[in-house]
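Student: sequence and predicted structure are below.
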Amino acid sequence: MVQYHCRVEHLFNVGPGAFNPPPKVDSAIVRLVPYETLPHPAKDHRVLERVVREAFNQRRKTLRNTLKLLLTSDEITASGVDGSLRPEQLDLAAFVRLADTLSEKVVTE
């Protein structure tokens, strides 16, 4: 959700030795620059948050499986998103399209 509100700039990496106890991974220092105008505005940001949460709740599963309580496979496809992808493979615009599809579905039901 940070990418929805801010541009994320990678500044540099920090090795494990900079921490105590040292982690088994490198860390990254980033700068968050808030957008003046959102590049991909969602119809309802709360719906976007829900879609992202549901998608990453079971992140090793495909979107078709993680979002099945919210959207049908046909609705995911109609959003222009491949339901066989995993959440980490999507960009922000794809998540916004899914959320907007869900927003429209809720309004029409």
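Tutor: Arrived safely.
Student: from here on, contacts and neighbour counts on C-alpha atoms
Tutor: OK.
Student: could you pull out the helices in the protein for me?
Tutor: Secondary structure of the chain by DSSP state H: the helices cover 2-5, 45-57, 63-66, 73-78, 92-108.
Student: highest mean neighbour count out of these?
Tutor: Taking mean count of other CA atoms under 10 Å as the contact definition, the stretch among these with the greatest mean neighbour count is helix 63-66, which reaches a mean of 22.
Student: distance of the nearest residue to Ala93 once chain neighbours are set aside relative to Thr108?
Tutor: The spatial neighbour of Ala93 that comes closest, neighbours along the chain excluded (CA to CA, 6 or more residues apart in numbering), is His40 at 6.0 Å. For His40, the distance to Thr108 equals 23 Å [CA to CA, to the nearest Å].
Student: what of Thr77?
Tutor: Between Thr77 and Thr108 the distance is 19 Å, computed by CA to CA.
Student: roughly how far is stretch 76-91 from the heart of the chain?
Tutor: Relative to its parent chain, stretch 76-91 has a centroid offset of 11 Å by CA atoms, centre = their mean, to the nearest Å.
Student: putting a second one here so we can go through both:
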Amino acid sequence: MTSHIYQGHYARKRFGQHFLHDQSIIENIIRAIQPQHGESMIEIGPGLGALTVHIGRLLNDLVVIEIDHDLILRLQNNPLLKQKLTIFQQDALTFDFSRFARSQTQILRICGNLPYNIATPLILHLFNHISVIHDMHFMLQEEVANRLLAHPGNKSYGRLSVMAQYYCDILPVLNVPSQSFTPPPKVRSKVVRLIPIRHSKELPNHMYLLSCVTRAAFSQRRKTLRNSLSHLIPSEVLLHMHICPKLRAENISVMQYCQLARWLGKI
């Protein structure tokens, strides 16, 4: 098996490590994020610090979440960063962003080059903390980014599309070729910006209900809604909401899925 080494570090496949080295891409990402003095910013998966060093120059303090002990040692010994960094060595999927935001007494800006193997569950995890997030900028596998951005009727439109577009306005920022990384991944990447939409009047359990409806619908996306949602929502309810039971999951808008979730919350 071929081992990939970059700046003295072996890229670990189990952590999905691909290190960004293209300086023009890095500069474009920093311009898109626009870190500002005094902001509370968290970088997920800083790796060898390609983005971290640039962000650190613009901030007095920067929080990073990194699971790889060897990379943490390198960050701790980086002369440009070590006085500014607060490092959490843990899986970002276990990080309590709401608790941290309370400790900072301000909402968070989050960024990162997300490992392909945890991108989707991590984004869904962050939606649990959406009320304490100002914005998010992520480098993602192009397929995942396209799912975030997809509209009804598009083959990429699915459960992640609905969940993400309910919670955020999502904008494409930058396409990134595989050659911009070491080792180069077998897929292209895309940077996206997610800006939370405030839903102050929604039910506290709305995310859970929306998750239930979308999971049921898209787990059997070849079936009609009449069949895929039969155990949750009767066809007459769909008709009452002007949703044709003969349609499939990819034909239903985010607003219509929210209607279905609200109905579930009332029964």
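Tutor: That came through, no problem. From a predicted model like this one, the values you see are computed outputs, not experimental measurements.
Student: after the host helix or strand of Arg74 of structure 2 comes which helix or strand?
Tutor: Assigned by DSSP states H and E, Arg74 of structure 2 belongs to helix 69-76. Sequence order places strand 85-88 as the next helix or strand after helix 69-76 of structure 2, per DSSP H and E.
Student: quick one on the thing from earlier: for the helix holding Arg74 of structure 2, which positions count as buried?
Tutor: 71-72, 75-76 (16 or more other CA atoms under 10 Å).
Student: and the helices of structure 1 as JSON lines, adding distance to Val14 of structure 1?
Tutor: JSON lines is the format used below for the helices of structure 1 (distance: least, CA to CA, whole Å):
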{"stretch": "helix 2-5", "distance to Val14 of structure 1": "21"}
{"stretch": "helix 45-57", "distance to Val14 of structure 1": "26"}
{"stretch": "helix 63-66", "distance to Val14 of structure 1": "33"}
{"stretch": "helix 73-78", "distance to Val14 of structure 1": "38"}
{"stretch": "helix 92-108", "distance to Val14 of structure 1": "26"}
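Student: now check structure 2 for the residue matching Asp100 of structure 1.
Tutor: Taking TM-score structural alignment, the alignment pairs Asp100 of structure 1 with Arg262 from structure 2.
Student: list the residues that contact the nearest residue to that match once chain neighbours are set aside.
Tutor: The spatially closest residue to Arg262 of structure 2, leaving aside those adjacent along the chain, is His206, at 7.2 Å (CA to CA, 6+ apart). Contact analysis of His206 of structure 2 by CA atoms under 8 Å, 6 or more residues apart in numbering lists 261-262, 265.
Student: want to try a markdown table for the residues you listed, with distance to Ser24 of structure 2 as columns?
Tutor: Shown next, in a markdown table, are the contacts of His206 of structure 2 (distance: CA to CA, whole Å):
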| residue | distance to Ser24 of structure 2 |
| --- | --- |
| Ala261 | 44 |
| Arg262 | 46 |
| Gly265 | 48 |
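Student: picking that back up, which part of structure 1 matches the helix holding Arg74 of structure 2?
Tutor: Helix 69-76 of structure 2 lines up with nothing in structure 1 when matched by TM-score structural alignment.
Student: now stretch 100-113 of structure 2
Tutor: Mapping stretch 100-113 of structure 2 onto structure 1 (TM-score structural alignment) gives no aligned residues.
Student: quick one: the counterpart of Val237 of structure 2 in structure 1 from Leu98 of structure 1, how far?
Tutor: In structure 1, the residue equivalent to Val237 of structure 2 is Glu75, according to TM-score structural alignment. The span separating Glu75 of structure 1 from Leu98 of structure 1 equals 8 Å under the rule CA to CA.
Student: show me what contacts the aligned partner of Glu49 of structure 1 in structure 2?
Tutor: The pairwise alignment with structure 2 assigns Glu49 of structure 1 to Ser211, based on TM-score structural alignment. The neighbours of Ser211 of structure 2, taking CA under 8 Å, 6+ apart as the test, are 159, 163.
Student: what about the most centrally placed residue in structure 1, distance to Arg31 of structure 1?
Tutor: Centroid check for structure 1 by CA atoms, centre = their mean gives Val52 as the closest residue, at 4.8 Å. Relative to Arg31 of structure 1, Val52 of structure 1 is positioned 22 Å away (criterion: CA to CA).
Student: which position in structure 1 aligns with Leu148 of structure 2?
Tutor: Under TM-score structural alignment, Leu148 of structure 2 pairs with no residue in structure 1.
Student: stretch 33-43 of structure 2 aligns to what range in structure 1?
Tutor: With TM-score structural alignment applied, stretch 33-43 of structure 2 matches no range in structure 1.
Student: ok so, going back, separation between the residue nearest to the centre of structure 1 and Tyr4 of structure 1?
Tutor: 11 Å.
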